[in-house]
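# just coords:
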């Protein structure tokens, strides 16, 4: 099998005064899911005493992103309509921009929002991170990734991923009218939903992270722990030799039971913070 990453690993060194950082991924925010948006917004509006020193978003914050021209600061006159989706993206950008004024926000592309560009990052007040990135925090090294590049057994997806991450493909796609891009995105979502229905909705039958490749990444990056999302299977996996991977929760406030977790990393190590359904105030539990 081809290893998905052979380049040097990017690094981000946290400031010495940071005491806690939060990680989230796979919220898949969309206009048709106000419950998940409300939980996310209330998390970002938590009291100062509950906030971490930084927020790391490890991909798929949005259900889909077809180009930065859905935001008013980047749209040419007459190039967009006032659709519900567009108003929703602008609301999300405003929430992030307000939060980033007091807390640094770092964003890593996922498989749904890989077209999130520099203009959108600026509009949201976020800083982009390459996938993967080593976070150096409190004298330890933590490897961060969305996780989809490690699902190498899903050969169809890996071919698709290699194609859409090419600059030429992205330039050609973004040159299409916004309405055409949105139609293509709807078609791709329908295909994805049909694929999931074909596996009877059982996420355990979907491709998972290849653990030998995860071990290789950890060894080459000189890290002991990989933190990632994408698979929607929150867990902690022992990879042997002191190596592990921690899988972030996806968010779905319409599911039963509801899913919405934040992974906090502090002096005590990583621990999950559940958003209580009634109050949305995080409750700590072990990883």
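Received the coordinates, thanks. Values in this document were obtained by computation on a predicted structure and should not be read as measured data. Numbers count the residues shown, from 1 in each chain.
# contacts, neighbours, all on C-alpha from now
OK.
# tell me the secondary structure for residue 226?
The three-state label given to residue 226 by DSSP: H, G, I helix; E, B strand; the rest coil is strand.
# now the strands for the stretch 101-250 of the chain?
Under the criterion DSSP state E, counting those that start in this stretch, the stretch 101-250 of the chain contains strands at 105-108, 127-129, 133-137, 140-145, 225-228, 235-240, 243-247.
# adding another structure so you can compare the two:
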């Protein structure tokens, strides 16, 4: 059966070996039996540059490169600095933050999803700053050890800030969802980021539409399968 798989929000790091093992198992057993794999951001918990000699990064790159299928990547809010050097090492194709696919008779928009959370103005302001090219180039030019310290402080600050935010503020804004889908002329959207896996059915200018949200890989795997019959959200043990 022809099918395409989508995953997001694995947040791979050395401190969570079970998630890494689950992902490697997925790459060996599940991913080879599909037409393509799309990773919709936050594959890694943090990314401070392609020159980081973290052995986990090398392990993941080798496992991805071994896949007999095309693999694509959209940056997340945790790994938006992932660059062409790692993409080449892993055999992945980097995509823009919004990508429309034509698959099995379906027109689907895929994205990480953080740009849809417009109610979280603090995050959106932060995102606008760190996505400035000159600032990224400046950060990547810093010594690796200094980048590690800065990234650690930023993660701690983000975690503390999120503790004081309501769940609704950190979720997508439905008007942002609708305007984005209308702009891209799609009736189906797949994204991650919010860690709230579900398939939402709604009306988009009186037409049926759907928004599929991937789950984070905390205690189990999460993927969306797209085939001729449509989309399916699948959870599975590591």
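Good, I have the coordinates. All figures in this text were calculated on a predicted structure; none of them were measured in a lab.
# so what number do they get for TM-score?
Once superposed, the chains reach a TM-score of 0.93 (TM-score structural alignment, normalised by the length of structure 2), with 235 aligned residues with a CA RMSD of 1.7 Å.
# that older thread, ok, which of the strands of the stretch 101-250 of structure 1 comes nearest residue 188 of structure 1?
When the strands of the stretch 101-250 of structure 1 are compared by CA to CA, strand 105-108 sits nearest residue 188 of structure 1, at 21.3 Å.
# residues in structure 2 aligned with the closest one?
The alignment of strand 105-108 of structure 1 onto structure 2 (TM-score structural alignment) covers residues 71-74.
# what sits against residue 42 of structure 1?
residue 280 (CA atoms under 8 Å, 6 or more residues apart in numbering).
# before we move on, which element is the counterpart of it in structure 2 in?
Alignment note (TM-score structural alignment): residue 42 of structure 1 maps to residue 25 of structure 2. For residue 25 of structure 2, the host element (DSSP states H and E) is helix 17-29.
# and that helix against structure 1, how far off on average?
Here helix 17-29 of structure 2, set against structure 1 after superposition, deviates by a mean of 0.5 Å using mean CA distance after the TM-score superposition for structure 1.
# now the element after that helix, going C-ward?
strand 36-39.
# which residues are in contact with the most centrally placed residue in structure 2?
Taking CA atoms, centre = their mean, the centroid of structure 2 lies closest to residue 41, which sits 1.9 Å from it. Counting by CA under 8 Å, 6+ apart, residue 41 of structure 2 touches 8-9, 73-80, 112, 192-193.
# which of the residues you listed lies closest to residue 150 of structure 2?
residue 78 (13.5 Å).
# any buried residues in the longest helix seen in structure 2, and which?
For structure 2, the helix with the greatest residue count under DSSP state H is helix 144-162. Judged by neighbour count (16 or more other CA atoms under 10 Å), helix 144-162 of structure 2 contains these buried residues: 144, 147-148, 151.
# again, but for stretch 96-114 of structure 1
So for stretch 96-114 of structure 1, counting by 16+ other CA under 10 Å, buried means 96-97, 99-100, 103-114.
# now the end-to-end length of it.
18 Å (CA to CA, to the nearest Å).
# what does residue 141 of structure 2 align to in structure 1?
Matched by TM-score structural alignment, residue 141 of structure 2 corresponds to residue 175 in structure 1.
# how much space between its match and residue 68 of structure 1?
For residue 175 of structure 1, the distance to residue 68 of structure 1 - CA to CA - is 12 Å.
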